[in-house]
Each structure stands twice: as structure tokens, then as C-alpha cells.
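J.: I'll drop the sequence and a predicted model, then ask my questions.
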Amino acid sequence: MIARRRKSMKLANPAPLGLFGFATTTWLLSMVNAGWLPATTVPIVLAMAFAYGGTAQFAAGLMEMAKGNSFGFIAFCSFGAFWWSFALFEKFFATGVPTAAVGWYLLVWGAFTFAMWLASFALNRAVFLIFLALWITFFLLGLSPLLGIRALFTLGGYTGLITALIAFYTAAAEIINESHGRTLLPLGVPAVRLATAPHPAE
């Protein structure tokens, strides 16, 4: 009886929660990085990083684990932890840390994101684009202090804004399509399926 109830129980889709948490927090931080907002607005970014980008996104990752989605589990929990680490660093540990160390911190996250991007080839095109824009953002932000080129940091702010917009669209598409029971906002077919699809002439 218990096993039958578990089979019939439908779990909620946690992806929109994780994506909205990621998109909104990334948008606010990227506005600062791109120079749209002054550095004095960073505290509001930290608040979002702790609550929505960090906690809500990590919770979404745990829900993905319960659904057996390894990609969603690793992605949401990892980036939830990223926002916690970023907020903790900015709030408590940033004083006296060399800028080169911050650059390597961002590059490490860029390498992780690149690996996840390779995995995303098998997922829908929207998720593929999120991770493509995100690893580029991390590398631009990370290389800026290492190379001493401020323009790379500003450019990373703009690619971060693009990343946030794609993530927000993906989250909106997930919840809107599910709520209406049909595809209103397309997410695109997987990149791998496109690459391996037979040629029309074949």
C-alpha cells in the first residue's frame, strides 16, 4: 500500500525555483559588475545571495535529487553553495585577500560550469545556453584581475546579464508551460539531438 502511494504521488518540478533564484541574484550582481549600479548596492545582492540564490536554489537541488535528476541536483546545489560562499566572502572574509586569489576563485567556478555545459548538450537548448553564457561570464570575471584588464570585468557583467535573462526565460517557460499543460514558451531541442539528427537528404 505504501509503495503504491509513493508511485502515485507526483513531485513538484523544482527547476523553476532554482532557476528564478539563480536568475534574479545573477541579474542584481551583474548590474553592479557592469557598472549599472554602484558598489554601495552590494549588500542587497548579498541578501539575495543568502536567501534566494543560495538557500532556495540549494533546496531546489535537493528536490531534484529526490526526483533522480543528477544534473539538476549537482547544478542547483553547487550554485546555491556558490552564492553562499560569495556572500560569506564579501561579508566576512574579503579584507586583505589578493585580487589574484579572487580571480582563481572565479576561474575554478568557470571550469566547473564548463563541465556542466558539456553535460547540458543532452538537455534542452535553453539550459545549454545558460551554461554557455555562464562559463564565459566566470572566465571573463576571473581573468580580469589576473590580467589587470578592467574591461574584461565590465564585459563579464554584461554576459552575466545575458545569462540571467536566459535563466529567467527558462524558469518562466518551465512554470508557464506546466501550468497550462502545453508548450507556450519553447525551450528548444537538445544540442546533441540536433548534432546527431539525420540530414534531410538522407
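T.: Now that the structure is in, tell me what you want to look at. Numbering: from 1, shown residues only.
J.: When you work out contacts or count neighbours from here on, use the C-alpha atoms and nothing else.
T.: Will do.
J.: Let's verify the residue nearest the centre of the chain: helix, strand, or coil?
T.: The chain has residue 22 as the residue nearest its centroid, 5.2 Å off, counting by Cα atoms, centre = their mean. Secondary structure, DSSP: H, G, I helix; E, B strand; the rest coil: residue 22 is helix.
J.: try this one side by side with the last:
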Amino acid sequence: MSDIEKGQTTQVNDTAAGAGPATTTAARSNLVNNYDYTGPFAPRPTRIANPGALGLFSFASTTFILSLYNVNARGINTPNVVVGMAIFCGGLAQLLAGMWEFPRGNTFGGTAFSSYGVFWMSYAALFVPGSGISVAYTSKDEFDQAVGIYLMTWFIVTSLLLIAALRRNFGFIFLFFTLDLAFLFLAIGSFNGSVTVTKAGGGFGIIAALAAYYCGLSELLTPAESWFGLPLGGIPQRRVD
């Protein structure tokens, strides 16, 4: 979800940006000339490093663990071990990644990371005994129906992000498409109480997690610091005049 997939670079050269208030007019001019300001929403120069890999790895790891539980891997039926991951890794780390994306001018990355960060935190709250959320329901069926509505809402959010990703690259399109299917099947499984449908949702979740790992590694493998790179399947961008 970096600016690389958008065909833009927002990482500021230390020579041009490191002078702070004392930056010369010439340096400022060079700084501006090195960036493509193609519209009112164009990314601004920044010294904030790319948080994309952090957000993607945090999302992938938490999703991978929960999805394995959903497919009943190793005979596990109780997903509570994922609570710590959901709060700190998928939740806090991803929320921070989203907050760092915004000053980089990446609205899509900031929105996606922040949204799924709070998703994982809210999901973890369902299983924290002190929250009183699950025990407030008088029956398991009522709780499952409520969780189904919760998951269906995130299916809608993911669908909207999938639409926004259609002009970015094929890696993110595949990631959001499989994640969308995961939310859909998990919601249906929660509504119907179907173990088979829930396992299907877990399967799509595993695929989405692997796609997120791939995209995150692609973010880390920069040309200047890596022996090779991983293509994300770039899509030609529409120029905004």
C-alpha cells in the first residue's frame, strides 16, 4: 500500500530535506521538482519511512492464525489465542501503520490499515471476558446472528476498498478479493451455523493472508537494498490534470 504501487515516490532525500528551517531556496526548488504533483490530492514529500510492510505483515499474521483456527487446523475449535495478536499485532501495529500512511499522502493505505487495525481490536474485544460483550447474549444463536451482522459489515467495507484498489495493482486486487470472500463466507457461516461454510471462509482467509505476506515482502524489497524484487502487477495510472 505504499506510494510505489501508485507510480509515485514520496521518500525525501536527506540532503534536500534534512536542513529543516534553514533549507535554501534552491534546495526547496529541487525538492519540489523531484516530486510529481499532479492534482490537489497528490502525495507530499515526507521523511516518514514506508509503513506498508508493517501493516501488511501484521494483517497477514493475525489473519493467518485465525483462519487456521476457522478451518479447524490441529483440531482447534477455540480461537482465544488470537486475542493477543488481534490487539497488539493486527490491531495496534496496523493502526499505527495507517496513521503513518496519512502524512505520506496515501489515503488508500491509511484508510485500509487503520480500518483493519480497529477491526482486529474490536474483534478481540468479543473474546475478552472483562468486556462483557459475549456474556450479554442470552443464547448462542443470538450471539452468532450478531457476529454475522458484524462480519457482513466488514464484507461491505472490504468491497468498497476492493473497488478503490482496482487501479492500483493486481497484487492488492487479489488480496482484497480473497479477503472479501473470506468475510462473506464467515458471515454466512455465522448466520447459518454451518461449519462447512465457516471453513470455506477460513480457507479464503488463509489465501488472503498469503497474498498479504507477498505484498508486504514486495514493499520491503526496495531496488537499492535488495538483490531482487517481487512484482505486484502494476496497472497504468490515470493522470489527473
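T.: Sure, I can see it. Bear in mind the structure is a predicted one, so any value in this text is a computation, not a measurement.
J.: TM-score of the superposed pair?
T.: Between these two chains, after superposing, the TM-score reads 0.87 (TM-score structural alignment, normalised by the length of structure 1); 192 aligned residues with a Cα RMSD of 2.3 Å.
J.: hmm, back to that, now do the same contact list for the aligned residue in structure 2 for the residue nearest to the centre of structure 1.
T.: The alignment partner of residue 22 of structure 1 in structure 2, by TM-score structural alignment, is residue 59. For residue 59 of structure 2, the contacting residues are 89-90, 94, 116, 209, 212, by Cα atoms under 8 Å, 6 or more residues apart in numbering.
J.: got it, and residue 186 of structure 1?
T.: Residue 186 of structure 1 neighbours (Cα under 8 Å, 6+ apart): residue 173.
J.: Okay, the aligned partner of residue 2 of structure 1 in structure 2 and residue 28 of structure 2: tell me how far apart.
T.: Per TM-score structural alignment, the equivalent position to residue 2 of structure 1 in structure 2 is residue 21. Distance, residue 21 of structure 2 to residue 28 of structure 2, using Cα to Cα, to the nearest Å: 11 Å.
J.: quick one: which of the two has more around it?
T.: residue 28 (14 against 7; other Cα atoms under 10 Å).
J.: Am I right that the more buried one falls within a helix?
T.: Yes - judged by three-state DSSP, residue 28 of structure 2 forms part of a helix.
J.: residues in contact with it?
T.: residue 16.
J.: if I look at it, how far off is residue 217 of structure 2?
T.: Residue 28 of structure 2 sits 33 Å away from residue 217 of structure 2, taking Cα to Cα as the criterion.
J.: next one: residue 165 of structure 2
T.: From residue 165 of structure 2 to residue 217 of structure 2 the distance is 19 Å (Cα to Cα).
J.: hang on, the earlier thing: could you dump the contacts of residue 59 of structure 2 into TSV and include neighbour count, secondary structure and distance to residue 67 of structure 2?
T.: What follows is those, written out as TSV (neighbours: other Cα atoms under 10 Å; DSSP: H, G, I helix; E, B strand; the rest coil; distance: Cα to Cα, whole Å):
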residue	neighbour count	secondary structure	distance to residue 67 of structure 2
89	24	helix	15
90	31	helix	13
94	32	helix	18
116	22	helix	15
209	26	helix	9
212	28	helix	13
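J.: Out of those residues, flag the one nearest to residue 173 of structure 2.
T.: Comparing the contacts of residue 59 of structure 2 against residue 173 of structure 2 with Cα to Cα picks out residue 212 as the nearest, at 10.8 Å.
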